[in-house]
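[1] Sequence and predicted structure below; questions after.
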Amino acid sequence: MNTVITRPVLLAALRQIVETLPAVQAAWEGGSAAFSYRDQWSDIDAVLVVDDEAVAAVFAAVEAGLAQLSPMDLAYEVPATQGYQQRFYRLQGCSEFLVVDLVLLKCSDPLLFREVELHGHGQTWLDRAGLLGERHLDPVLDRAQASARLPGLRASFAMFQHIPTKERLRGRAVEGLQFYQRMTLQPLVEALRLLHCPQRRGFGLRYLARDLPPEVCARIEALAFVRDLVDLEAKHSEAQQWFWQCMKALEPEGPGAAA
């Protein structure tokens, strides 16, 4: 009979491995656990702050420790990340959803993923160096950065709406749908985030149900699923109108969020 590894078993094993590594100065679980959204499909998002010279050694130690629990089924390293290194693991005997998402930060790196508005309240495993105090975004700076995004968002949207249109007119359904998703829906969602949750404006299509009002999510969902080229024409038109309503609401004298 195949061994079934549950989330509590894998989580306990990973924590035990991490706690035995002196090069790990701080560790916590983020992701869904940091927002109390964890469910049966959640993975394990682990973040470790390690001595600068120990990144490779810590990855190797974690992998060796996990292999003692069960052989590795899949492993993947994210290439060319900025300021951190990230690997994903799935062990034999684990659900396809029970993946370890492991991020390693160097102690000298100021990027800690601790801002509550973006990353929630991470569940601390250890903090040898006293690094894990609660952090918050600078509200004045964040508002200024959100406002600075508007001219580029407005200009790019206006420039590129002809592309999904011309692919539709050519009868190219796949190309038209792709450009509609990328050049119309994605900037529309960014505009809606700027209205409803500007601090989380960079999350794109992820976590919409958590961040936006239900009626807004329902409308986005309806626009995202396109039946055919006729439906694409209608939804492209509606999405464009909604985007410009958002832009008007985002002007300094605007009336507020357009749902």
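    Thanks, I have it. Numbering: from 1, shown residues only.

[2] contacts and neighbour counts: CA atoms only from here.
    OK.

[3] got a list of what the closest residue to residue 128 other than its chain neighbours touches?
    Of all residues not flanking residue 128 in the chain, residue 25 sits nearest, at 5.1 Å (C-alpha to C-alpha, 6 or more residues apart in numbering). Shown in contact with residue 25 (C-alpha atoms under 8 Å, 6 or more residues apart in numbering): 48-51, 107, 126-129.

[4] looking at this, residue 25 is in a helix?
    No: the assignment for residue 25, made by DSSP: H, G, I helix; E, B strand; the rest coil, is strand rather than a helix.

[5] for the stretch 51-200 of the chain, what spans make up the strands?
    Under the criterion DSSP state E, counting those that start in this stretch, the stretch 51-200 of the chain carries strands at the ranges 72-77, 85-91, 100-106, 123-127.

[6] Find the nearest non-adjacent residue to residue 75, please.
    residue 89 (4.6 Å).

[7] I'd like to know how many residues surround the spatially closest residue to residue 181 that is not a sequence neighbour.
    The shortest distance from residue 181 to any non-neighbouring residue, by C-alpha to C-alpha, 6+ apart, is to residue 224 (7.3 Å). Using other C-alpha atoms under 10 Å, the number of residues around residue 224 comes to 18.

[8] quick one on the thing from earlier: and the gap between the residue nearest to residue 128 and residue 186?
    38 Å (C-alpha to C-alpha, to the nearest Å).

[9] cool, and residue 12?
    Taken as C-alpha to C-alpha, the span from residue 12 to residue 186 is 38 Å.

[10] ok, and here's another one to check against it:
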Amino acid sequence: MSESDRSRILQAIIAETEPHPHILGLWEQGSAAFGRADDLSDLDLMLLVEDGHVEDSHAAVERALQRIAPIVQRHVLPQPTWHGHWQAFYRLQGTSPYLLVDLCVLQASTTNRFLEPEMHGRALVYFDKTGWVRQEPTDPAPVAERIRARLEADAAFLDLFAPFVRKEVLRGREVDALGFYNGLVIPRLVHCLRSRYAPWRHTFGLRYLSQDLPTDVYAEVRDLLFVGSAADLPDRTDRAMALFRRTLAELQSLDLIQLLEETR
């Protein structure tokens, strides 16, 4: 991907959508909103439209893309999406396989705006006709409550099911053991670590871990993730559980709201 391709696509979309009477705003999120965009970044675009104008609005974006190059791949997420908005991914002929256009279309009445700066960075606003695109500090109290509830559930879940990794190794079911480890143990450990070091993004899973965790903690997680053989799984599980419990104990000694305030 070249920066010129990225810029040409963006400028074409702005030129097509800004005059559209039912399109109210356009902004970019993703790595660009954190100042981390590089030659491998895609385009994470949010399009704000009047209610009832999703179809004609994303069609306008597609016209802009077709002016650059033919659309060779178009993947529309099945409705309803987990976030409630229309979303699709596009790849253009002749561009890098990394240069996806990730388009999310929001209707003006939505309350789920993806504009929390602590989670999504500082949006790059290309136009905003109504002043709708506002980023204000997020109330930490509901976030703290969600973190507490999930940590409590995760601790109980791991006490019950982390031993299943060793059980499946003893049975010779190596794939089952790996499934329990990667599917049950690691996600809960990562959530706990995120809650401690990047609590606003506690639900982000493995994404951005190298930026969100201290270097030594990230190195430990990386080592736990790359398993050499099934015989390593019981020891890795024990280490993961020990790290989970240490981190959980530390979190329980902290004021989560204060932690969230400190990590905005």
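    The structure has been received and is ready for your questions. Keep in mind that what you see is a predicted model, and the values were worked out from it rather than measured.

[11] Superposing both, give me the TM-score.
    TM-score of the superposed chains, computed with TM-score structural alignment, normalised by the length of the first structure, equals 0.92; 252 aligned residues with a C-alpha RMSD of 1.8 Å.

[12] follow-up on the earlier one: out of the strands of the stretch 51-200 of the first structure, deepest packed?
    Mean neighbours per residue, mean count of other C-alpha atoms under 10 Å, is largest over these for strand 100-106, with a mean of 21.

[13] And the contacts of it?
    Contacts of strand 100-106 of the first structure (C-alpha under 8 Å, 6+ apart): 43-52, 55, 83-90, 111-112.

[14] One more: stretch 41-55 of the second structure?
    6, 22-31, 57, 86, 98-109.

[15] try 6 Å
    22-30, 99-108 (C-alpha atoms under 6 Å, 6 or more residues apart in numbering).

[16] buried residues in that stretch?
    41-50, 53-54 (16 or more other C-alpha atoms under 10 Å).

[17] For the equivalent of residue 85 of the second structure over in the first structure, give me its contacts.
    Superposed on the first structure with TM-score structural alignment, residue 85 of the second structure falls opposite residue 84. Residues in contact with residue 84 of the first structure (C-alpha under 6 Å, 6+ apart) are 104-105.

[18] and if you look at the one 10 residues further on?
    For residue 94 of the first structure, the contacting residues are residue 5, taking C-alpha under 6 Å, 6+ apart as the criterion.

[19] Give me the subset of the buried residues of stretch 41-55 of the second structure that lies in helices.
    Among those, DSSP state H puts residue 54 in helices.

[20] Present the buried residues of stretch 41-55 of the second structure as TSV; the columns should include distance to residue 143 of the second structure.
    Listed next are these as TSV, based on distance: C-alpha to C-alpha, whole Å:
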residue	distance to residue 143 of the second structure
41	29
42	29
43	28
44	24
45	25
46	23
47	26
48	25
49	28
50	29
53	32
54	30
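
[21] Just name the closest of the buried residues of stretch 41-55 of the second structure to residue 157 of the second structure, please.
    residue 44 (34.8 Å; C-alpha to C-alpha).

[22] Reformat the strands of the stretch 51-200 of the first structure as TSV; add distance to residue 212 of the first structure.
    Shown next, in TSV, are the strands of the stretch 51-200 of the first structure (distance: least, C-alpha to C-alpha, whole Å):
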stretch	distance to residue 212 of the first structure
strand 72-77	32
strand 85-91	29
strand 100-106	26
strand 123-127	25
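
[23] Could you check these and tell me which one is nearest residue 18 of the first structure?
    That would be strand 123-127 among the strands of the stretch 51-200 of the first structure, by C-alpha to C-alpha, at 8.6 Å.

[24] just how off-centre is the closest one within its chain?
    21 Å (C-alpha atoms, centre = their mean, to the nearest Å).

[25] Equivalent analysis for stretch 84-98 of the second structure, please.
    That offset, for stretch 84-98 of the second structure, works out to 17 Å (C-alpha atoms, centre = their mean).

[26] and the end-to-end length of that stretch?
    Per C-alpha to C-alpha, stretch 84-98 of the second structure runs 26 Å from first to last residue.

[27] Kindly report the same for stretch 228-238 of the second structure.
    16 Å.

[28] which residues sit against it?
    So stretch 228-238 of the second structure is contacted by 166, 174 (C-alpha under 6 Å, 6+ apart).

[29] Buried residues, it. List them.
    230, 233-234, 236-237.

[30] need the helices for the stretch 51-200 of the second structure, in chain order.
    Here the stretch 51-200 of the second structure has its helices, by DSSP state H, counting those that start in this stretch, at 54-68, 117-120, 140-161, 163-171, 174-180, 186-197.

[31] Could you measure from residue 94 of the first structure over to residue 47 of the first structure?
    Applying C-alpha to C-alpha to residue 94 of the first structure and residue 47 of the first structure gives a distance of 20 Å.

[32] With residue 55 of the first structure instead?
    Distance from residue 55 of the first structure to residue 47 of the first structure, by C-alpha to C-alpha: 12 Å.

[33] next one: residue 26 of the first structure
    With distances taken as C-alpha to C-alpha, residue 26 of the first structure is found 8 Å from residue 47 of the first structure.

[34] quick one on the thing from earlier: the helices of the stretch 51-200 of the second structure into a markdown table, with extra columns for distance to residue 206 of the second structure?
    Output for these, formatted as a markdown table (distance: least, C-alpha to C-alpha, whole Å):
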| stretch | distance to residue 206 of the second structure |
| --- | --- |
| helix 54-68 | 30 |
| helix 117-120 | 15 |
| helix 140-161 | 17 |
| helix 163-171 | 21 |
| helix 174-180 | 16 |
| helix 186-197 | 7 |
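
[35] Identify, out of these, the most deeply packed stretch.
    Note that of these, helix 186-197 is the most buried (mean count of other C-alpha under 10 Å), with a mean of 23.

[36] average gap between it and the first structure?
    On superposition with the first structure, the mean distance recorded for helix 186-197 of the second structure (mean C-alpha distance after the TM-score superposition for the first structure) is 0.8 Å.

[37] roughly how far out does that helix sit from the chain middle?
    14 Å.

[38] now stretch 140-155 of the second structure
    The answer for stretch 140-155 of the second structure is 18 Å, by C-alpha atoms, centre = their mean.

[39] okay, that stretch sits on what stretch of the first structure?
    Residues 139-154 of the first structure are where stretch 140-155 of the second structure lands, counting by TM-score structural alignment.
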